[in-house]
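A.B. asks: Sharing a model that was predicted from the sequence below.
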Amino acid sequence: MNWIAIAALNLALAVALGAFGAHGIKSFASPEQMAWWHTATQYYFYHGLGLLVIGYLIKQGMVNSTAAWLIQVGVLIFAASLYAMTLGAPRWFGAITPIGGSLMVIGWLWLAFAAFKSPQL
């Protein structure tokens, strides 16, 4: 798996979704919905940048891809649930969001554990 390429795709998607949020949904979204969209896009950006770094560490053989997988799946679940609610999905969809957030936290903790174990880091 090429995590640098996946990170770049995440970042491109974050830019596109950020622009869509700023221009495409502004006319119909409530302030609360705009906040959901903004939060989802911020998390896409931050975690895309994080995956870029993790991708580099994987290529250097310093860590395995477990943290990357956890973070990628987590950010997809987290952001997708917020985007869906913004676009009209029922509010109970928000119950899915913490699953994604938990996976992201676990991914970062996994990376921390791997860094502590790695003599190269």
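C.D. replies: Perfect, thanks for sending it. Residues are numbered from 1 along each chain as shown.

A.B. asks: When you work out contacts or count neighbours from here on, use the C-alpha atoms and nothing else.
C.D. replies: OK.

A.B. asks: Just give the nearest non-adjacent residue to the residue nearest to the spatial centre of the chain, would you?
C.D. replies: Geometric centre of the chain, nearest residue: residue 75, 2.9 Å, by Cα atoms, centre = their mean. Nearest residue to residue 75, sequence neighbours excluded (Cα to Cα, 6 or more residues apart in numbering): residue 100, at 5.9 Å.

A.B. asks: In contact with that neighbour, which residues are there?
C.D. replies: Shown in contact with residue 100 (Cα atoms under 8 Å, 6 or more residues apart in numbering): 73, 74, 75, 76, 77, 78, 79.

A.B. asks: okay, pairing it with this:
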Amino acid sequence: MENLRPAVKTADIACRSTAVSLCSLPKQGLVYFMESLHRWYAAGSGALALAVALGAFGAHGLRERLEAYGASIYEKAVFYHFVHGLGMLLVCLIASAQVVSVPGAKRILLLLLAGLVLFSGSLYLLALTRIRWLGAITPFGGTAFIAAWLLLMYELLRYSTPQQ
């Protein structure tokens, strides 16, 4: 938290010189927002690192273990894992630019994270274990992904209209 003090001071100066929506937050709220967003950037970066590692593991370590069907499921899990890890970083950037509301960004990020765990996680497990009922979990993750992107669209449209 101490390492955020210079950023808060900079944000404080920016608040005095421009009309920034975060300026209305108390200083503790601004620190919490920046700290929270910092963690989401880390979560998105971690998701991407894990996607690359699991993709490499699938390409090199599982080549002989997985049949064609299992390999295609695993590849789909890695693809969606990677795309939505990038999506997490994109939402963080959009939130940093204050184009969407802070609560909206957090809801979107939680939905993306839930989608990663449910969608990609169930596909990874299905490919590795061949337990068919795991496929029933996958649509819940897909639904979380869709909900996240629809919520982002809503937040962007809501903030693009002038507030009166």
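C.D. replies: Great, that's in hand. Here the structure is a predicted model, which is why all the values come from computation and not from measurement.

A.B. asks: care to give me the TM-score?
C.D. replies: The TM-score (TM-score structural alignment, normalised by the length of the first structure) is 0.93; 120 aligned residues with a Cα RMSD of 1.3 Å.

A.B. asks: Return the residue of the second structure aligned against the residue nearest to the centre of the first structure.
C.D. replies: Under the alignment by TM-score structural alignment, residue 75 of the first structure pairs with residue 116 in the second structure.

A.B. asks: related to what we said a few turns ago, which one (most neighbours) among the contacts of residue 100 of the first structure?
C.D. replies: Sorting the contacts of residue 100 of the first structure by how many neighbours each has (other Cα atoms under 10 Å) puts residue 75 first, at 28 neighbours.

A.B. asks: Verify the stated contact: that one with residue 105.
C.D. replies: No - using Cα atoms under 8 Å, residue 75 of the first structure makes no contact with residue 105, being 10.2 Å away.

A.B. asks: Break down the first structure into its helices, ranges please.
C.D. replies: Ranges of helices within the first structure are 3-23, 31-59, 66-86, 97-117, based on DSSP state H.

A.B. asks: what sits against the equivalent of residue 77 of the second structure over in the first structure?
C.D. replies: If you follow residue 77 of the second structure across to the first structure using TM-score structural alignment, you land on residue 40. Taking Cα under 8 Å, 6+ apart, we find residue 40 of the first structure in contact with 78, 79, 80, 82, 83.

A.B. asks: any idea how far the nearest residue to the third one once chain neighbours are set aside is from residue 92 of the first structure?
C.D. replies: Taking Cα to Cα, 6+ apart, and ignoring the residues beside it in sequence, residue 80 of the first structure has residue 40 as its nearest neighbour in space, at 7.6 Å. Distance from residue 40 of the first structure to residue 92 of the first structure, counting by Cα to Cα, to the nearest Å: 17 Å.

A.B. asks: Quick check: closest non-adjacent residue to the aligned residue in the second structure for residue 99 of the first structure.
C.D. replies: Counting by TM-score structural alignment, residue 99 of the first structure corresponds to residue 140 in the second structure. Leaving aside its chain neighbours, residue 140 of the second structure sits nearest to residue 118 (6.5 Å; criterion: Cα to Cα, 6+ apart).

A.B. asks: surely the one you found meets residue 134?
C.D. replies: No - the pair residue 118 of the second structure and residue 134 fails to qualify as a contact (Cα under 8 Å) at a distance of 9.7 Å.

A.B. asks: What is the neighbour count of residue 90 of the first structure?
C.D. replies: Around residue 90 of the first structure there are 10 residues (other Cα under 10 Å).

A.B. asks: how far away is it from residue 24 of the first structure?
C.D. replies: 20 Å.
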